[in-house]
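Novice: predicted model, plus sequence, below.
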Amino acid sequence: MKRKVLLFTTLLLTTFVFQGMNSARKNRTKVIAHRGAWKNTGVPQNSLASLQHAIRLGCYGSEFDVHMSADSVLVINHDHTIQGVALETTPAAQLAAIKLSNGEALPTLEAYLNAGKKQKQTRLILEIKASQVSKERSLALAEKCVEMVRKTKTRALVDYISFDYDVCKKVKELDPKAQVAYLNGDKTPEQLAADGFYGLDYHHSIYKKNENWIKEAQQKGLTLNVWTVNDQPLMEWFLERNVDFITTDQPELLLEITKAQ
């Protein structure tokens, strides 16, 4: 009789543990605002205002894109040009005169990081944009980004991402403890794990074509981020697969869905 009671108690406890683990797993997916929270707020992408909106929403992270000016100043913008001006071949003084639609100046990386470090809840997801001029400039940009993160004392808040694998490896070389994820989608979880990466950060179509990579990455302890997911059915598909992060232009919608789970 005692043995039966003990067996029943053990089974009951095991059930509760697994239920708890599954519940935690389902609710662990975090929201990253793509270029900040801009789509539903009316502020420019990659602006200090879009960062502040992402922070106010309670997003886990706010993603932004970094380029290097002709005289090696780091500035934030998605495209390689803004208002017809090429970022890489234009000096910083000229870029500083450019105004965004809300009246902000084109942000520098230093200004963005200094604004972001005034809080502790929202991570700063720094995308290093590969140079259109040369590989050397891409690697120089990676080095300057790591230097600026150190200068602003924001290492504890910053994750790095890039489409350029050499850039990702350069960041790891400069700061072995940095959390670095690769964007391009052409490397297996095994390759990323071997090179010491933090995780995969692939377009949703890549995961759809290689669904086995999701479990493989999880088994190897790699994080899974997916971009750019803006409709609810696709959000729910990835939530069911327990990805770590979803990057979206609709953080408000995704936050609402995750909170309801």
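Specialist: Nice, I can see it. Residues are numbered from 1 along each chain as shown.

Novice: could you use CA atoms for every contact and neighbour count after this?
Specialist: Noted.

Novice: quick one: the helices in the stretch 101-250 of the chain, in order.
Specialist: All helices of the stretch 101-250 of the chain, identified by DSSP state H, counting those that start in this stretch, fall at 109-116, 135-151, 165-174, 189-194, 204-209, 212-219, 232-240.

Novice: touching, Y182 and C168? I think so.
Specialist: Yes: between Y182 and C168 a contact is recorded at 6.8 Å, counting by Cα atoms under 8 Å.

Novice: need the overlap of contacts for these two.
Specialist: Residues touching both Y182 and C168 (Cα atoms under 8 Å, 6 or more residues apart in numbering): I161, S162.

Novice: which stretch of helix or strand covers the spatially closest residue to H53 that is not a sequence neighbour?
Specialist: Distances taken as Cα to Cα, 6 or more residues apart in numbering put A37 closest to H53, at 5.5 Å, once the chain neighbours are dropped. Following DSSP states H and E, one finds A37 outside all helices and strands.

Novice: surely A37 meets D249?
Specialist: Yes: if you go by Cα under 8 Å, A37 and D249 touch, sitting 6.9 Å apart.

Novice: same list, the helices of the stretch 101-250 of the chain, but as TSV with mean neighbour count please.
Specialist: Shown next, in TSV, are those (neighbours: other Cα atoms under 10 Å):
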stretch	mean neighbour count
helix 109-116	19
helix 135-151	18
helix 165-174	19
helix 189-194	16
helix 204-209	14
helix 212-219	16
helix 232-240	16
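
Novice: can I get the ones you listed in CSV with distance to R3?
Specialist: What follows is the helices of the stretch 101-250 of the chain, written out as CSV (distance: least, Cα to Cα, whole Å):
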stretch, distance to R3
helix 109-116, 58
helix 135-151, 59
helix 165-174, 54
helix 189-194, 45
helix 204-209, 47
helix 212-219, 36
helix 232-240, 38
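
Novice: the structure to be compared is supplied as follows:
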Amino acid sequence: MSRHPYLSHEGPVAFAHRGGNLEAPENTLAAFEHAVSLGYRYLETDVHCSADGVLVAFHDSDLQRTCGIDANIADLRWAEIAELRVNDLEPIPRMIDLLDRWPDRRFNIDCKSDESVDPLIELVEQRGLLPQICVGAFSLKRLRALRTRLGSGLLTSMAPAEIAALRLIGRLPGAQPRAAQVPTAAGRLTVVNERFIANARRAGVPVHVWTINDAPEMHRLLDLGADGVMTDDVAMLRNVMIERNVWSG
């Protein structure tokens, strides 16, 4: 298994997906605050870029679902975004706000747009974040740009094409550290099973499964040997890990 500093953790990793969204709106400081209060060390979030180059912790490209506004993040300046409220309750934070609030936590950052690549690279370089982050993207082009420019010290998740290669042939090209961050299934196709876990073990790749909000499924995946679970229900996952005597928050 890779010894990247981000992965130096005893037992399976519990990820607070978008901070968890049962106690507070997703990807807000209040959501992450709740997860941290429960002992979570690994916080998963997403980044988009404002029109004036500010990275914000936000999942969707548009504001309709969470803020009820017919507008795109990329079309608004940070000063405008700062006035909005998620679910009419909590402001949208900048990525730098999360890092400043919890400098000792580890962040899983999903780079959601091409426009976010340059600001994210700049932030990582300015803050020296490589030991405490894993960066993901569904776009292989985006991942390749991040890997090339940030170098071999960057841990990334894997694009769908890389997951398919790991699933089918059990190996990956290149030596850069990676994590298989995957759903249990893609449509009718099962992704996480004994074979996939075994292939990942041989390739030295940890398997982190998203997004699991059911206790029996959490137990099943941990029994299979998953190295981490991402959840919206941070209290539930914590309780499952405490029950299994693997909680180390």
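Specialist: Done, it's in. No experiment lies behind these values; they were computed from the predicted model shown.

Novice: follow-up on the earlier one: of A37 and D249 of the first structure, which one has the most company?
Specialist: Set A37 of the first structure next to D249 and count neighbours by other Cα atoms under 10 Å: A37 wins out with 32 against 22.

Novice: so who does the more buried one touch?
Specialist: For A37 of the first structure, the contact set (Cα under 8 Å, 6+ apart) comprises Q45, S50, L51, H53, A54, S62, D249, Q250, P251.

Novice: just these now: which is nearest E173 of the first structure?
Specialist: Of all the contacts of A37 of the first structure, E173 of the first structure sits closest to S62, with 24.3 Å by Cα to Cα.

Novice: how close does the alignment partner in the second structure of that closest one sit to V205 of the second structure?
Specialist: Matched by TM-score structural alignment, S62 of the first structure corresponds to L43 in the second structure. Separation of L43 of the second structure from V205 of the second structure (Cα to Cα, to the nearest Å) stands at 20 Å.

Novice: swap in F138 of the second structure?
Specialist: F138 of the second structure is 18 Å from V205 of the second structure, by Cα to Cα.

Novice: could you do H17 of the second structure as well?
Specialist: Distance from H17 of the second structure to V205 of the second structure, by Cα to Cα: 20 Å.

Novice: the two: which has the busier surroundings?
Specialist: Remark: of H17 of the second structure and V205, H17 carries more neighbours, 27 against 24, as counted by other Cα under 10 Å.

Novice: give the contact list for the more buried one.
Specialist: L43, E44, T45, T211, M230, T231, D232.

Novice: and E256 of the first structure, how many neighbours?
Specialist: Other residues close to E256 of the first structure by other Cα under 10 Å number 10.

Novice: and it, what element?
Specialist: helix 251-260.

Novice: what span of the second structure is that helix aligned with?
Specialist: The alignment of helix 251-260 of the first structure onto the second structure (TM-score structural alignment) spans residues 234-243.

Novice: contacting residues around the longest strand along the second structure?
Specialist: If each strand of the second structure is counted by residues according to DSSP state E, the longest one is strand 42-49. With contact meaning Cα under 8 Å, 6+ apart, strand 42-49 of the second structure is reached by 13-19, 27, 32, 55-59, 61, 73-74, 95, 105-113, 115-116, 119, 230.

Novice: next one: stretch 98-112 of the first structure
Specialist: 43-44, 47-48, 66, 73-77, 95-97, 148, 152.

Novice: please apply the same query to stretch 205-224 of the first structure.
Specialist: With Cα under 8 Å, 6+ apart, stretch 205-224 of the first structure has contacts from 185, 188-190, 193, 197-201, 241, 243-245.

Novice: strands - which of those land there?
Specialist: Using DSSP E, the subset of the contacts of stretch 205-224 of the first structure located in strands is G199, L200, D201, F245.

Novice: possible to save these as CSV with neighbour count and distance to K172 of the first structure?
Specialist: What follows is those, written out as CSV (neighbours: other Cα atoms under 10 Å; distance: Cα to Cα, whole Å):
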residue, neighbour count, distance to K172 of the first structure
G199, 24, 13
L200, 26, 15
D201, 25, 16
F245, 21, 21
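
Novice: next, count neighbours for the match of S62 of the first structure.
Specialist: L43 of the second structure, neighbours per other Cα under 10 Å, totals 25.

Novice: try H78 of the first structure
Specialist: Counted with other Cα under 10 Å, the neighbours of H78 of the first structure add up to 16.

Novice: also the one 3 residues further on?
Specialist: Applying the criterion other Cα under 10 Å, we find 14 residues in the vicinity of T81 of the first structure.

Novice: still on that earlier bit, just the buried ones from the contacts of stretch 98-112 of the first structure?
Specialist: Neighbour-count burial (16 or more other Cα atoms under 10 Å) is assigned, among those, to V43, P44, S47, L48, V66, V73, L74, V75, I76, N77, L95, M148.

Novice: now M236 of the second structure: how far from E243 of the second structure?
Specialist: Counting by Cα to Cα, the gap from M236 of the second structure to E243 of the second structure is 11 Å.

Novice: what about the two, which has more around it?
Specialist: M236 (16 against 11).

Novice: give me the distance between that one and F196 of the second structure.
Specialist: Distance, M236 of the second structure to F196 of the second structure, using Cα to Cα: 25 Å.

Novice: one more: D227 of the second structure?
Specialist: Counting by Cα to Cα, the separation of D227 of the second structure from F196 of the second structure is 12 Å.

Novice: about what we covered before: what's the closest of the contacts of A37 of the first structure to V5 of the first structure?
Specialist: Nearest to V5 of the first structure among the contacts of A37 of the first structure, counting by Cα to Cα, is P251 at 48.5 Å.

Novice: surely that closest one meets K30?
Specialist: No: counting by Cα under 8 Å, P251 of the first structure does not reach K30; the two are 10.1 Å apart.
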